[in-house]
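Q: Predicted structure and sequence below. I'll ask about it afterward.
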Amino acid sequence: MSSETTHRPLVAILSGAGISTDSGIPDYRGPQGLWRRDPEAEKLVTYDIYMTDPEIRRRSWQMRRDSEALRARPNGAHEAVVRLERSGVPVRVITQNVDGLHQIAGMPARKVLELHGTARAVECTHCQARSGMAEALERVAAGEADPACRECGGILKSATVMFGENLDPEVLTEAVAVAQAADIFIAVGTSLQVQPAASLAGMAAEHGARLIIVNAEPTPYDELADEVVREPIGTALPALLDQIGKGARATG
């Protein structure tokens, strides 16, 4: 990694729900966020409740079936990240999102760390077998209100990190390493209120990164930032990343 960054800065991008709102996926904690509009919705993604309440599981599967998230397409902000990576600048994405839109936009999967898992797969809570979300939703549409694991009959859940579950320690360890190595760390569309993801911004700043926060609402890390951008993400992030790309090419 050090040879890559001799002339070209390592750019780490921590993305939250705000980067995907232009794709039609609502955020969680903003003024119109899901948790504010429907506090009961948190129960559907709380592990202990999900595992012990069959009615919650049935409602969860209906929510997934009706969700627009899996039909969403990447927007200009996702595409700008890919454009920067393809220009030769070392880029790593750490995302709190589960929508997979960074990869669909063209970001190599090995350069995307999904802190909270993915909504595009399901996993068995008993044998850990994984399969596609689309297949599970086809079973729901066919009448299975709470589809069980085909391998062992265990309870299936989205391959996302629910409330009450720990993050994957390997993914988190890699995210910490990226944050500490970054020359530029951009937190975009995230309230920086959910730990441990939020602490990555502070960690990057402590290790000398230029910290840039692009978010509509204030965050707890604004005072640490070298730059805070309140403009709409769909236009602000592409402009910022294009500027970084030009600067990297000029020095490279």
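A: Noted; the coordinates are in hand. Please read all numbers here as calculations on a predicted model, not as lab measurements.

Q: alpha carbons only for contacts and neighbour counts from here, please
A: Noted.

Q: and Asp168, how far is that from Leu113?
A: Noted for Asp168: a distance of 10 Å to Leu113, by CA to CA, to the nearest Å.

Q: now Ala72
A: Between Ala72 and Leu113 the distance, using CA to CA, works out to 20 Å.

Q: and the residue nearest the centre of the chain, which of the three is it?
A: Taking CA atoms, centre = their mean, the centroid of the chain lies closest to Asn97, which sits 2.2 Å from it. Using DSSP: H, G, I helix; E, B strand; the rest coil, the structure places Asn97 in coil.

Q: dropping in the other structure now:
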Amino acid sequence: MSGAGISTSAGIPDFRSPGTGLYSQLEKYNLPFPQAIFQLDYFRENPKPFFLLAKELYPQKFTPTPTHYFIRLLNEKGKLLRTFTQNIDSLERIAGIPTEKIVEAHGTFFTAHCLDCRAEYSLEYVKDIVFFGESLPERFAECVKSVNENLK
């Protein structure tokens, strides 16, 4: 399981670091509180701040880090069963890790879905992340179960 720490050297902020974390950079959006930008109820009420932030964090602006390439190397050597990530930046995909080996717990910028009917849309239409208050992707639970069964 990896998180924000593997992407900070690519220029993508983590969430909570004082002064540099994403939450400390959201004042310009006039949010009731920083986490609101990822809350499903707030998004339904006012999606503009989220989409402005998503445009800033769009993954094509960033390059994978040595850690992302190390994970790809593990795959190339036949050592990677699966990589679970909390990141939505899609740098694992950009690094060349096969999508079937990646489990994106909080969603990804590479796919999108309608919050009401779950219809999928292309990358250009909207970026797909999991909001606070929304269930994790079904594939996440399936892959965790698979890993647990293989450990027995």
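A: Everything's here; your move. If you're wondering where the values come from, they're calculated on a predicted model, not measured in any experiment.

Q: What residues does the equivalent of Arg82 of the second structure over in the first structure make contact with?
A: Counting by TM-score structural alignment, Arg82 of the second structure lines up with Arg92 in the first structure. Contact analysis of Arg92 of the first structure by CA atoms under 8 Å, 6 or more residues apart in numbering lists Leu10, Val11, Ala12, Ile13, Lys111, Val112, Leu113, Val178.

Q: Check Val126 of the second structure too.
A: Phe109, Thr111, Ala112, His113.

Q: Present those residues as TSV; the columns should include neighbour count and secondary structure.
A: Formatted as TSV, those follow (neighbours: other CA atoms under 10 Å; DSSP: H, G, I helix; E, B strand; the rest coil):
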residue	neighbour count	secondary structure
Phe109	22	coil
Thr111	16	coil
Ala112	21	strand
His113	17	strand
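
Q: would you list those residues in JSON lines and tack on distance to Ala10 of the second structure?
A: Compiled in JSON lines, the contacts of Val126 of the second structure are given as follows (distance: CA to CA, whole Å):
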{"residue": "Phe109", "distance to Ala10 of the second structure": "16"}
{"residue": "Thr111", "distance to Ala10 of the second structure": "21"}
{"residue": "Ala112", "distance to Ala10 of the second structure": "23"}
{"residue": "His113", "distance to Ala10 of the second structure": "27"}
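
Q: which two from these end up farthest apart in space?
A: The span of the contacts of Val126 of the second structure, defined through CA to CA, is set by Phe109 and His113 at 10.8 Å.

Q: what do those two both touch?
A: Val126, Asp128.

Q: And stretch 40-56 of the first structure, what's buried?
A: Across stretch 40-56 of the first structure, burial judged by 16 or more other CA atoms under 10 Å covers Ala41, Lys43, Leu44, Val45, Thr46, Ile49, Tyr50, Ile56.

Q: neighbour count winner among Ala72 and Leu113 of the first structure?
A: Leu113 (21 against 18; other CA atoms under 10 Å).

Q: does the aligned partner of the more buried one in the second structure belong to a helix or a strand, and which?
A: Here Leu113 of the first structure is matched to Val103 in the second structure, going by TM-score structural alignment. If you go by DSSP states H and E, Val103 of the second structure is part of strand 102-104.

Q: quick one: the helix or strand following that strand to chain centroid distance?
A: Using DSSP H and E, the helix or strand that follows strand 102-104 of the second structure in sequence is strand 107-108. Computed by CA atoms, centre = their mean, to the nearest Å, the chain-centroid distance of strand 107-108 of the second structure equals 4 Å.

Q: mean per-residue distance, strand 107-108 of the second structure to the first structure?
A: Comparison of strand 107-108 of the second structure with the first structure after fitting gives an average deviation of 0.9 Å (mean CA distance after the TM-score superposition for the first structure).

Q: Run through the neighbouring helices and strands of that strand.
A: Using 3 or more CA pairs under 8 Å, 6 or more residues apart in numbering; DSSP states H and E, the elements in contact with strand 107-108 of the second structure are strand 128-129.
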